[in-house]
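Undergrad: Predicted model and sequence below, questions to follow.
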Amino acid sequence: MRRPLIGIALVAVMGIVVWQWPGSDAVASAGAPRAAIASQPVANHGNWLATPTADGKLTMVAGGQLVIDAELRRLFDFLLTDSAEKPIRQIKDNARKVLAERLAPGAANVAYTLFERYIAYRDALGNVKPAADATPARLADVVGRRNALRRQFFSEEEANGLFGEEERYDRFTLDRMAIEADVSKSAADKRAALEALENALPPALRQARREPVTHLVEADKAAELRAKGASDEDLFRWRSQEFGAAAASRLGELDREQAAWEARLDRFAAERNRIQADASLSAERKQQAILALQNSQFTTQEQLRLDAALALRARQ
């Protein structure tokens, strides 16, 4: 339950497009050929309307033994979010403090040594060169080298805990690409093979694959229902059936917030147009009046999205 609302980003990685989670060990490769490799930590997947949190949830088993999983890696990435601005010594000291606060002494020591190795691994990852093209074979080579690098810094058990779900999804995606590129298969054979491959995924991974586009499906369906005259109550009933009552309530609140924002844009645009049409004002006075209007109606953060919102309206 830790994913930001509609917060999955597409980034270019090693010549690969990934569904990136915050702080993932993706290596940027702008302009490289792209395919679809996922990097989504299933331990953190859940309702796509979930409230975001900053870091991972650490787990210990009986005896205070640390559970090494994607949540621990999430915390490591969170601790490294501002690594470009802070000295590495300060980052490590902060990590030691955070881990000591959350874990028993023995587990905290284990986690800290893993964190130090994770830093070294992230540094070394920059030497894994992008694939020259997006063929399954070349991408498999890059992914293989990355996975091998992980095992230079972590034991097999540690690597499986930190990266296992991502690596399983990478294998699925490479297999999927290979099926699609197989010229010896008919379209029907490919569909059957892809369906079998999809069905072989663990349920959590299948859900993670669907979630990135769920909000698009919901938005299209909601727009369709509204165009047919659906009321807020009608939408709530449909959303409750599809996503549950809690999600339906959150979506309804988002609708209200968006409607309020659109109304404010309407008022601002109308008043700005009135100022621009006022022949008694000089160009300088018009600019001053519009700026004063903007400052009076929108916060500093809202003004960052104001121009884009108005430009989008003009194109519609």
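TA: Now that the structure is in, tell me what you want to look at.

Undergrad: Please make it C-alpha for all contacts and neighbour counts, starting now.
TA: Fine.

Undergrad: Please, where are all the strands along the stretch 1-150 of the chain?
TA: Per DSSP state E, counting those that start in this stretch, the stretch 1-150 of the chain carries strands over the ranges 9-13, 16-20, 60-61, 65-66.

Undergrad: try this one side by side with the last:
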Amino acid sequence: MKKTVLSLIGVAAAASAVCFYNPTTSDAPAIQVPSQQDTKVDTYSSRDTFDYFLSGLGEADLETLKTHFNTYNAGQPNAYQLDNDLFERFIQYRMSLSNLTPDNQHPFNTESLQRLNDQVLQTQSAFFSAEEQQKLFGEENMQRQLALRQLELKDRMIHQDDYDAAWEQEINTLPPVMQQSYRNAAVLSQLQATNALDEQERYLKQQALVGAEAADRLVTLRKARADFETKLEQYFQQRDAILADNNLAREQTQQALHELRQASFSASQIRRVRALESIRESQSVVQSQ
């Protein structure tokens, strides 16, 4: 059930904190926080662009992120500029989620989740027109409704075959892209369930689910992930030693860390490593308080 209501629990988490290729995209450092330096602004939709800038919260304060967005937006051709007022309302909406009242005693209860969903939709209506809601949250809202429907079916259906048939009917009502997404999610769930098996049994099960070629790729991926985790552990040990060296000036420390990253990881891995460093530093600050 926990997996079923993942999207709803994401909303509940947001209630306790402010969470936060079209042409001519500007990626100048002046509009990005450090972890975004090697990325392009996500312009797939206005919602994606809003989320991109707000994802820097924590590395920069909200006013700085607003300035980043406004600078970026002003540099776009008129036809591709986004609505500044819509961005402001999107921020206010995110902040207002802190006023929601999720049921912490029964977080996975269907009725509790339905009430939470109703609160989210009411909050959206307070800030956006129906057209804006659909544009910003259409798929997200549909996913929550579907998650609730799935819970209702699980509560009502006694036999697994009856549930499977009813759930398949629900999926068939979705747009084709979402149908495929939910079917892929079902396969992914089955793949994740193989993690508790030994290596040989896991490979055979995965081969049955996705075929030999994909199962081989999963083996390669697991090995690459394990190698990365090993390198990361070694890197953090060396990084801690550099940070603890009082004989190094600040510039020397930063240079040493830069050289260590370059020597330890590929260019594609460094962005991920820097993000993990930020998380680790944040956790250290919290633990020291």
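TA: That came through, no problem. These figures come from a predicted structure and were not determined experimentally.

Undergrad: still on that earlier bit, can you tell which of the strands of the stretch 1-150 of structure 1 is closest to Asn127 of structure 1?
TA: strand 9-13 (12.9 Å; Cα to Cα).

Undergrad: packing partners for the closest one?
TA: strand 16-20 (3 or more Cα pairs under 8 Å, 6 or more residues apart in numbering; DSSP states H and E).

Undergrad: Check the offset of the strand it packs on from the chain's centre.
TA: 10 Å (Cα atoms, centre = their mean, to the nearest Å).

Undergrad: re earlier: let me know which of the strands of the stretch 1-150 of structure 1 is tucked in deepest.
TA: With neighbours defined as mean count of other Cα atoms under 10 Å, those peak in mean count at strand 16-20, which reaches a mean of 23.

Undergrad: Now do that strand: which elements does it pack against?
TA: Judged by 3+ Cα pairs under 8 Å, 6+ apart, the packing partners of strand 16-20 of structure 1 are strand 9-13.

Undergrad: mind checking how far Leu62 of structure 2 is from Ala17 of structure 2?
TA: 13 Å (Cα to Cα, to the nearest Å).

Undergrad: cool, Gln180 of structure 2 as well?
TA: From Gln180 of structure 2 to Ala17 of structure 2 the distance is 32 Å (Cα to Cα).

Undergrad: Please apply the same query to Met178 of structure 2.
TA: From Met178 of structure 2 to Ala17 of structure 2 the distance is 29 Å (Cα to Cα).

Undergrad: do Arg272 of structure 2 as well
TA: 24 Å.

Undergrad: likewise Leu65 of structure 2?
TA: 17 Å.

Undergrad: Between these two, which is the more surrounded one?
TA: Shown here are Leu65 of structure 2 and Ala17; by other Cα atoms under 10 Å, Leu65 has more neighbours (21 against 14).

Undergrad: Quick one: map the more buried one onto structure 1.
TA: By TM-score structural alignment, Leu65 of structure 2 lines up with Ile91 in structure 1.

Undergrad: same deal with Gly138 of structure 2?
TA: Using TM-score structural alignment, Gly138 of structure 2 pairs with Gly164 in structure 1.

Undergrad: about what we covered before: and of the strands of the stretch 1-150 of structure 1, who's closest to Gln287 of structure 1?
TA: That would be strand 9-13 among the strands of the stretch 1-150 of structure 1, by Cα to Cα, at 36.5 Å.

Undergrad: Strand 16-20 and the closest one, what's the angle between them?
TA: Strand 9-13 of structure 1 runs at 140 degrees relative to strand 16-20, counting by axes from the mean of the first three to the mean of the last three Cα atoms, to 10 degrees.

Undergrad: List the buried residues of stretch 71-85 of structure 1.
TA: By neighbour count on 16 or more other Cα atoms under 10 Å, the buried set for stretch 71-85 of structure 1 is Glu71, Leu72, Arg73, Arg74, Leu75, Phe76, Asp77, Phe78, Leu79, Leu80.

Undergrad: likewise stretch 287-304 of structure 1?
TA: Of the residues in stretch 287-304 of structure 1, those buried (16+ other Cα under 10 Å) are Ala289, Ile290, Gln294.

Undergrad: would a markdown table of these with distance to Trp21 of structure 1 and secondary structure be doable?
TA: What follows is those, written out as a markdown table (distance: Cα to Cα, whole Å; DSSP: H, G, I helix; E, B strand; the rest coil):
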| residue | distance to Trp21 of structure 1 | secondary structure |
| --- | --- | --- |
| Ala289 | 43 | helix |
| Ile290 | 40 | helix |
| Gln294 | 35 | helix |
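
Undergrad: from the residues you listed, which single one is nearest Gln241 of structure 1?
TA: Gln294 (41.0 Å).

Undergrad: and the gap between that closest one and Gln301 of structure 1?
TA: 12 Å.

Undergrad: for Leu197 of structure 1, same thing?
TA: Distance from Leu197 of structure 1 to Gln301 of structure 1, by Cα to Cα: 45 Å.

Undergrad: ok so, going back, just confirm the match of Leu65 of structure 2 contacts Leu79, I think it does.
TA: Yes. Between Ile91 of structure 1 and Leu79 there is a contact under Cα atoms under 8 Å: 7.1 Å.

Undergrad: Show the contacting residues for the match of Leu65 of structure 2.
TA: Leu79, Leu80, Ser83 (Cα atoms under 8 Å, 6 or more residues apart in numbering).

Undergrad: just these now: which is nearest Leu103 of structure 1?
TA: Using Cα to Cα, the contacts of Ile91 of structure 1 come closest to Leu103 of structure 1 at Leu79, 15.5 Å.

Undergrad: Map Glu152 of structure 2 across to structure 1 for me.
TA: Here Glu152 of structure 2 is matched to Ala178 in structure 1, going by TM-score structural alignment.

Undergrad: Just the element for its match, please.
TA: helix 156-181 (DSSP states H and E).

Undergrad: Show me what that helix packs onto, helices and strands only.
TA: Secondary elements touching helix 156-181 of structure 1 (3+ Cα pairs under 8 Å, 6+ apart): helix 70-79, helix 136-153, helix 187-199.

Undergrad: need those helices in CSV with distance to Asn160 of structure 1, can you?
TA: Listed next are these as CSV, based on distance: least, Cα to Cα, whole Å:
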stretch, distance to Asn160 of structure 1
helix 70-79, 9
helix 136-153, 9
helix 187-199, 21
